[in-house]
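Participant: Pasted the sequence and its predicted model underneath.
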Amino acid sequence: MAEERRGAERAPLSRERVLHAAVALADASGASGAEAFSMRRLAQELGVVPMALYKHVANKEELLDGMVDMVVGEIARPTTSADWKSAVRQQILSARSVLLHHRWAARVIESRTGPTPAVLAYLDSVIGTFRDGGLSADLTHHVMHALGSRLLGFSQELFDTGGAAPTPSPATAGAAAADLARAYPRVAEIAAAAAHDMDSAVGGGCDDQFEFEFALDLLLDGIERLHHRGWTSTSPST
């Protein structure tokens, strides 16, 4: 980072350079990256006085908007030969890969009061894929609602506590599991049905990527069936 900063100091300050530095600084700080630095800290990284930043971004909110656009701009567009279902899947999984690389970005996207230009362009592209694939505007409208934040590669998971929980001792964990099984046998049964990734964001025993793709495919398969059935919101039972 220090070598990059020394090299960057020789280049004139620009909006793009400010945004690149802000994204790099947030990436280095992990999931809370965008909240972990101030405009003053960013100015230090760039080797300028804080006031110099305000020639390129009006405030931190505008900076965050620009950071979102830079990240969303990394999402790969699908191959032109792909059918609509494969194309949407490619876009969403690319979005997920990008957001896993920039772990702070999902929280910032959710904090925006409205979609940024790059987010709007991305959503327009996804909508275009559905429409070009033959889906009606009516069905596409409801599909976008159903997919929600999953369109951008993330979702609020059922068991996500918002932070890492302390790891209990084996004895404590075993006792807690036994208590859970007695009080909530069906929950315990499902919790024990799969054991993959103990660092998962969706809870110990779940594989984040598998669960994300499982839900995505479930939705896309259902959308495909509705499309073939000629579903409309005015005649949903058709």
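Facilitator: That came in fine, so what should we check first? Since the model is a prediction, treat every value here as computed from it, not as a measurement. Numbering: from 1, shown residues only.
Participant: For the rest of this, base every contact and every neighbour count on C-alpha atoms.
Facilitator: OK.
Participant: buried stuff in the strand or helix carrying Ala43?
Facilitator: Element membership for Ala43 (DSSP states H and E) is helix 39-46. Neighbour counts over helix 39-46 (16 or more other CA atoms under 10 Å) mark 39, 42-43, 45-46 as buried.
Participant: Next one for the comparison:
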Amino acid sequence: MARPKVPRLSADRIADAAIELIDSGAPFGVNALARSLGVTPSSLYNHIDGRDGIIELVRGRLGRRYLPELPTGTWDEIVVETMQGMRRLYAEHPAIVPLLVGKTITDDAVIESYDVLATALVDGGFPDDEVLSVVAVLDSFALGFGLDYASPDDIWQPGTPTRSLGRLIATAERGDARSDRVFELGLELVLDALRLRLARLRDD
């Protein structure tokens, strides 16, 4: 029998199947992924290096999906675009988050996106010994606001009289509108703080 012109497995197909499997909440592993693809685990091992290899394929696939083009511009413009892409990624794939944060990043495309962010901060004037810390703060910010999408519409429900909270809740936005507004405000606050720190560094 002639071999098929298109290989049955590819990195993208494996990554897409893994994303679908993890998003579904089903148990995730090499054997489960092989079953979902209709292949044997040994076939998968011809393309990936075990469970960690699958996670990196997933990371790279999602990274290219949510940041299809590397951001350009000033350091703060690059921060904004990066945070928006990362937040969408985490918000739409919350079940994948524990897998991604629990493994060292090695995917070339994702490393390149972090390099763009780090280089923008260096070029913007942030000292070398603070850049990775700033990147970690930004990463945690995007992660937190991505997971915020999973919050219930009613975050607070006071059972006793309050001085201010109840009144504020009554007129506040709910659901996705609240999450979007809080993210934009939070991003403004983070940028204001970074600009202030940069100005202080320049004055020293």
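Facilitator: Nice, thanks for sending it over. Everything quoted here is computed from the prediction, not taken from an experiment.
Participant: Point to the residue nearest the middle of the second structure.
Facilitator: Met86 (3.7 Å; CA atoms, centre = their mean).
Participant: show me the residues around that one that make contact.
Facilitator: By CA atoms under 8 Å, 6 or more residues apart in numbering, the residues touching Met86 of the second structure are 66-67, 142-143, 146.
Participant: what's the single longest helix in the second structure?
Facilitator: helix 175-203 (DSSP state H).
Participant: what do we get in the first structure for the residue nearest to the centre of the second structure?
Facilitator: Under the alignment (TM-score structural alignment), Met86 of the second structure pairs with Ala95 of the first structure.
Participant: how many other residues sit next to the closest residue to its match other than its chain neighbours?
Facilitator: In this structure, Ala95 of the first structure finds its nearest non-sequential neighbour in Gly153, 4.8 Å apart by CA to CA, 6 or more residues apart in numbering. For Gly153 of the first structure, the neighbour count with other CA atoms under 10 Å is 23.
Participant: Please apply the same query to the one 3 residues further on.
Facilitator: Neighbouring residues of Gln156 of the first structure were enumerated by other CA under 10 Å; the total is 12.
Participant: do the same with Thr82 of the second structure
Facilitator: Counted with other CA under 10 Å, Thr82 of the second structure comes out at 22.
Participant: Ok, Ile55 of the second structure next?
Facilitator: Neighbours of Ile55 of the second structure (other CA under 10 Å): 24.
Participant: One more: Asp108 of the second structure?
Facilitator: 11.
Participant: again with Arg174 of the second structure
Facilitator: Neighbour number of Arg174 of the second structure under other CA under 10 Å is 17.
Participant: again with Leu99 of the first structure
Facilitator: With other CA under 10 Å as criterion, Leu99 of the first structure counts 20.
Participant: any idea which helix or strand carries it?
Facilitator: Using DSSP H and E, the element containing Leu99 of the first structure is helix 84-101.
Participant: Could you give the residue range in the second structure aligned to the next helix or strand after that helix?
Facilitator: Note on helix 84-101 of the first structure: by DSSP H and E, the next helix or strand toward the C-terminus is helix 105-111. Alignment of helix 105-111 of the first structure against the second structure: residues 96-102, by TM-score structural alignment.
Participant: Please identify the buried residues of that stretch?
Facilitator: In stretch 96-102 of the second structure, counting by 16+ other CA under 10 Å, buried: 96-97, 99-100.
Participant: Stretch 179-191 of the first structure too?
Facilitator: For stretch 179-191 of the first structure, by 16+ other CA under 10 Å, it's 188, 191.
Participant: Ends of it, what's the gap?
Facilitator: End-to-end span of stretch 179-191 of the first structure (CA to CA, to the nearest Å): 13 Å.
Participant: what does Ser10 of the second structure align to in the first structure?
Facilitator: That one, Ser10 of the second structure, aligns with Ser14 by TM-score structural alignment.
Participant: and the closest residue to that match other than its chain neighbours, what does it touch?
Facilitator: Nearest non-adjacent residue to Ser14 of the first structure, counting by CA to CA, 6+ apart: His56, 6.6 Å away. The contact partners of His56 of the first structure, by CA under 8 Å, 6+ apart, come to 14-15, 18.
Participant: same thing with Met83 of the second structure?
Facilitator: Here Met83 of the second structure is in contact with 138-139, 142 (CA under 8 Å, 6+ apart).
Participant: now Glu224 of the first structure
Facilitator: Per CA under 8 Å, 6+ apart, neighbours of Glu224 of the first structure: Lys85.
Participant: mind running it again at 10 Å?
Facilitator: 84-85, 135 (CA atoms under 10 Å, 6 or more residues apart in numbering).
Participant: gap between it and Ile127 of the first structure?
Facilitator: 15 Å.
Participant: same check, this time on Ile190 of the first structure
Facilitator: From Ile190 of the first structure to Ile127 of the first structure the distance is 35 Å (CA to CA).
Participant: Leu147 of the first structure now?
Facilitator: From Leu147 of the first structure to Ile127 of the first structure the distance is 12 Å (CA to CA).
Participant: Please identify the helix or strand for Thr72 of the second structure.
Facilitator: Per DSSP H and E, there is no helix or strand for Thr72 of the second structure.
Participant: Let's have the buried residues of stretch 96-102 of the second structure in TSV, adding distance to Leu132 of the second structure.
Facilitator: Putting these into TSV (distance: CA to CA, whole Å) gives the following:
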residue	distance to Leu132 of the second structure
Ile96	23
Val97	20
Leu99	21
Leu100	18
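Participant: Can you find the partner of the residue nearest to Ser14 of the first structure in the second structure?
Facilitator: So, by TM-score structural alignment, His56 of the first structure is matched to His47.
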